[in-house]
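1. pasting the structure only:
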């Protein structure tokens, strides 16, 4: 086993290595934090497919599905293996830990590592459902955030961008210097040009989600009453110009339009349904790349404290609505809203007041910086309570075997 002492090395919010023991503890902590169901899930449990299962809300969906709904089935992600020089990605280690939890819970969950956009992965998943899980899929949760996608039909590779539409956007953002000191800066992002919007929609919109449904339906694998949800975000007016009204927002709008199309189709063919689930803010590897989001999330935590709802709690609520354990509550656009705690008028007013007052000199009293810094480090397995970072740790953790 390749054992060594790991210390965090980072460039801004991007860390070069991940800590296996820390990532394992993060998963364990999420599992413990997930509310237990009112009744013990049935055995053997519904068959589910989670696409994008190793990080952020996709990881929360996997863990909450296991604990809250007793799912079995398949989890798909795209992670890098360890090498002699570098650790694996954090999602690799989180997946190994999730597999152990699934096994201890007596749930048959197979973890696949590869390109979810490819037809080869869709074929592999369909074969597994057919051969291992009785040929019927009950649920599909789609949670994919990627910088690029290759269209299997044309071979064209599309790249997503984070840009406002129509005009430049100038916003405050939060950064930390090499010593960890916070700084509030103003940054300007130029507007989308050329085919930026179309490219971003092609990557982050609903095309691949719909292709998954078409592929599985074409193989006759959707169970009667099949339900699917794609995870989304709306966010605050403070970040709307770069997010909801920007290129990513155009992709989210396409995702929601796809949900309405799929919902009609599934209702007619298998008595099923399709929804988007709008989640609340969280510190994720994707969100830290968006200008302004780090500042906003730190301020939101400063306002709400422990009232900020963690992803695994939100996704427990989604599974309750998908399985019928709780009534399905949707807005006028047909979206399940798990973000109402964040977008409450009083919360947004308090965050907006702090946003206006935020400078490098005042930020420490307005945002929960200790929490935010620790959350970023925990994405890579560092700053996790209960982990001895002075001890050597094995980095060549194997990908979970599918079992018997």
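-> Structure's in. What do you need? Everything numeric here is computed off the predicted structure, so don't read it as measured data.
2. for the rest of this, base every contact and every neighbour count on C-alpha atoms.
-> Will do.
3. how near is the residue lying closest to residue 397 once chain neighbours are set aside to residue 1?
-> Distances taken as C-alpha to C-alpha, 6 or more residues apart in numbering place residue 93 nearest to residue 397, at 7.1 Å, with adjacent residues excluded. Distance, residue 93 to residue 1, using C-alpha to C-alpha, to the nearest Å: 15 Å.
4. so which of the two has more stuff around it?
-> residue 93 (33 against 8; other C-alpha atoms under 10 Å).
5. show me what counts as buried in the lengthiest strand in the chain.
-> Using DSSP state E, we find that the single longest strand of the chain is strand 222-233. Buried residues in strand 222-233, counting neighbours by 16 or more other C-alpha atoms under 10 Å, are found at 222-223, 225-233.
6. hmm, residue 58 is touching residue 50, no?
-> Yes - under the criterion of C-alpha atoms under 8 Å, residue 58 is in contact with residue 50, at a separation of 7.1 Å.
7. quick check: neighbours shared by the two?
-> Between them, residue 58 and residue 50 share these contacting residues under C-alpha atoms under 8 Å, 6 or more residues apart in numbering: 141-143.
8. export the residues you listed to a markdown table and tack on distance to residue 41, secondary structure and neighbour count?
-> Putting the shared contacts of residue 58 and residue 50 into a markdown table (distance: C-alpha to C-alpha, whole Å; DSSP: H, G, I helix; E, B strand; the rest coil; neighbours: other C-alpha atoms under 10 Å) gives the following:
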| residue | distance to residue 41 | secondary structure | neighbour count |
| --- | --- | --- | --- |
| 141 | 19 | strand | 27 |
| 142 | 22 | strand | 26 |
| 143 | 24 | coil | 25 |
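9. closest to residue 252 out of those?
-> residue 143 (11.9 Å; C-alpha to C-alpha).
10. how close does the closest one sit to residue 286?
-> If you go by C-alpha to C-alpha, the gap between residue 143 and residue 286 works out to 12 Å.
11. cool, residue 398 as well?
-> If you measure residue 398 against residue 286 using C-alpha to C-alpha, the figure is 25 Å.
12. from the buried residues of strand 222-233, which two are the most distant?
-> Using C-alpha to C-alpha for every pair in the buried residues of strand 222-233, the one that comes out farthest apart is 223 and 233, at 28.0 Å.
13. this protein: helices as residue ranges?
-> Assigned helices in the chain, in chain order: 20-33, 56-64, 90-104, 119-132, 196-204, 207-218, 247-269, 293-304, 311-323, 340-343, 345-357, 369-378 (criterion: DSSP state H).
14. list the helices and strands the fifth one packs on?
-> Here helix 196-204 touches strand 148-150, strand 157-159, helix 247-269, going by 3 or more C-alpha pairs under 8 Å, 6 or more residues apart in numbering; DSSP states H and E.
15. what sits up against that helix?
-> Contacts of helix 196-204 with the rest of the structure, by C-alpha under 8 Å, 6+ apart, involve 144-149, 158-161, 247-248, 250-252, 254-255.
16. residue 176: which of the helices of the chain is closest?
-> Proximity of these to residue 176 was assessed by C-alpha to C-alpha; the nearest stretch is helix 369-378, lying at 9.0 Å.
17. quick check: angle from the closest one to helix 20-33?
-> Computed with axes from the mean of the first three to the mean of the last three C-alpha atoms, to 10 degrees, the direction of helix 369-378 lies at 120 degrees from that of helix 20-33.
18. take a look at this one as well, against the first:
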């Protein structure tokens, strides 16, 4: 046993420790927010078999919880998380996965979690062996990987993603905090080199997704209903110079091209364009935090959560509702964000945002709380003065 009081210690949007009880409560709150679809529940023999790559955080976590709670899914989730040490707690994703496994058990779902590098061929072999032994074939592959680097197991080369523009430097407004006080800052992002772009595409593009699909195909592990989706984001033109039109955008374009290539090869493959949300990956991108806080101020409770969008995604993947596809064959879960009326209001708030008006035009308090919730802090119902066990085991297979 290793119990102690866990406090938020970190810098900016990064925390060194995570709160086990807070992370567990986040999982339960997400599950409680799931509104089941209006479809007949699956009987166990007919439960969809899914593989979620990147199941411990963000939209990957929401998709996993929505699938378990409302669609009776069974299968495997893959995450790459760190256990507690003598000095530090485990990562937030470790604790969230442990609680998601408990949720799956309570719901009677046969769901296994693997802690491993999804880019590695050894991980693919291990996971495909589990699929073959326990489930036979799979129906859905969800790809939701956000990683800063990738080592290609076939060449041994390690690639590092870059957060840069294309063509010229770009300066944007951005949100930061001095303690708990919001600060409006300016951040200049430098242009990417050709090598920066190539490496970012290697990390965040579609190559690894295609390798997972190929591995499943080679071992005949796809059911007749098989489809696959990679989760992505487009966002507003307010953030496009750094996001969609920058180095990350080049990788996202590669991801979308991979979907089109797989489709031509006879695989039902899509990218799913999700709406804005506060995630560990997005919070590090200049301008995204400010934009998201402005969006929440504009929409309030009508801003769709990752759980709401994930239920919609499962409805479309399982055929309960028609797919909402755009002209590029992408599933659109973000139309609520990009309406002309919403974007006009957010744009006006962005232009009027100053240090003096910041808390009036942006929901900075909400954003600050959401960032802390990513690590299990500021979660209602959790006693942060009490000691808590930090050595939580990874769920048994």
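-> Good, I have the coordinates. None of the values given here were measured: they were computed from a predicted structure.
19. still on that earlier bit, highest average neighbour count across the helices and strands packed on helix 196-204 of the first structure?
-> For those, average neighbour numbers computed from mean count of other C-alpha atoms under 10 Å are highest in helix 247-269, which has a mean of 20.
20. quick one: list the elements packing against it.
-> Contacting helix 247-269 of the first structure under the criterion 3+ C-alpha pairs under 8 Å, 6+ apart are the following elements: helix 196-204, helix 207-218, strand 222-233, strand 273-279.
21. once aligned to the second structure, how far is the first one on average?
-> This means helix 196-204 of the first structure. Average distance, helix 196-204 of the first structure versus aligned residues of the second structure after superposition (mean C-alpha distance after the TM-score superposition for the first structure): 0.5 Å.
22. that helix maps to which residues in the second structure?
-> Under TM-score structural alignment, helix 196-204 of the first structure corresponds to residues 196-204 of the second structure.
23. with stretch 69-87 of the first structure instead?
-> On the basis of TM-score structural alignment, stretch 69-87 of the first structure is assigned to residues 71-89 in the second structure.
24. residues contacting the corresponding residue of the second structure for residue 238 of the first structure?
-> Under the alignment by TM-score structural alignment, residue 238 of the first structure pairs with residue 238 in the second structure. If you count contacts by C-alpha under 8 Å, 6+ apart, residue 238 of the second structure has them with 291, 347.
25. now residue 238 of the second structure: how far from residue 85 of the second structure?
-> According to C-alpha to C-alpha, residue 238 of the second structure stands 41 Å off from residue 85 of the second structure.
26. next one: residue 66 of the second structure
-> Distance, residue 66 of the second structure to residue 85 of the second structure, by C-alpha to C-alpha: 31 Å.
27. tell me which of those two has more neighbours.
-> Under the neighbour definition other C-alpha under 10 Å, residue 66 of the second structure and residue 85 were set side by side, and residue 66 has more, 29 against 10.
28. quick check: chain neighbours aside, which residue is closest to that one?
-> Leaving aside its sequence neighbours, residue 66 of the second structure sits nearest to residue 311 (C-alpha to C-alpha, 6+ apart; 5.8 Å).
29. these two touch, right, the one you found and residue 31?
-> No - the pair residue 311 of the second structure and residue 31 does not pass the contact test of C-alpha under 8 Å, sitting 11.1 Å apart.
30. mutual contacts of these two, please.
-> Overlap between the neighbourhoods of residue 311 of the second structure and residue 31 consists of residue 66, taking contacts as C-alpha under 8 Å, 6+ apart.
31. looking at the helices and strands packed on helix 247-269 of the first structure, which is nearest to residue 128 of the first structure?
-> Shortest distance between residue 128 of the first structure and those, using C-alpha to C-alpha, is found for helix 207-218: 11.3 Å.
32. check the mean deviation of the closest one from the second structure.
-> After superposition onto the second structure, helix 207-218 of the first structure sits on average 0.4 Å from its aligned residues (mean C-alpha distance after the TM-score superposition for the first structure).
33. so which elements touch that helix?
-> Helix 207-218 of the first structure sits against helix 119-132, helix 247-269, with contacts defined as 3+ C-alpha pairs under 8 Å, 6+ apart.
34. matching residues in the second structure for the shortest one?
-> Against the second structure, the aligned range for helix 119-132 of the first structure is residues 121-134 (TM-score structural alignment).
35. tell me which residues in that stretch are buried?
-> Going by neighbour count (16+ other C-alpha under 10 Å), the buried part of stretch 121-134 of the second structure is 121, 123-124, 127-128, 130-131.
36. cool, and stretch 341-358 of the second structure?
-> By neighbour count, and taking 16+ other C-alpha under 10 Å as the criterion, the buried residues in stretch 341-358 of the second structure are 343, 346-347, 349-350, 353-354, 358.
37. need the residues you listed in TSV (columns: distance to residue 297 of the second structure).
-> Listed next are these as TSV, based on distance: C-alpha to C-alpha, whole Å:
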residue	distance to residue 297 of the second structure
343	12
346	9
347	12
349	9
350	11
353	12
354	15
358	11
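38. farthest-apart pair in those, please.
-> 343 and 354 (18.8 Å).
39. re earlier: what angle do the longest strand of the first structure and helix 207-218 make?
-> Our comparison of strand 222-233 of the first structure with helix 207-218, counting by the same axes, to 10 degrees, yields an angle of 170 degrees.
40. so which elements touch strand 222-233 of the first structure?
-> Packing partners of strand 222-233 of the first structure (3+ C-alpha pairs under 8 Å, 6+ apart): strand 137-142, helix 247-269, strand 273-279.
41. nearest to residue 171 of the first structure, out of those?
-> In terms of C-alpha to C-alpha, the element of those nearest to residue 171 of the first structure is helix 247-269, at 16.2 Å.
42. which other residues reach the closest one?
-> Contact with helix 247-269 of the first structure is made by 161-165, 192, 196-197, 200-207, 210, 226, 230, 232-234, 243-244, 272-276, 334-335, as judged by C-alpha under 8 Å, 6+ apart.
43. list of residues touching stretch 130-138 of the second structure?
-> Under the criterion C-alpha under 8 Å, 6+ apart, external residues in contact with stretch 130-138 of the second structure comprise 48-51, 75-76, 220-223, 226.
44. first-to-last residue distance for that stretch?
-> In stretch 130-138 of the second structure, first residue to last residue: 11 Å (C-alpha to C-alpha).
45. so how far is it off the chain centroid?
-> The chain centre lies 25 Å from the centre of stretch 130-138 of the second structure; the measure is C-alpha atoms, centre = their mean, to the nearest Å.
46. now residue 232 of the second structure. Nearest residue, chain neighbours left out?
-> Closest residue in space to residue 232 of the second structure, ignoring its immediate chain neighbours: residue 273 at 5.0 Å, by C-alpha to C-alpha, 6+ apart.
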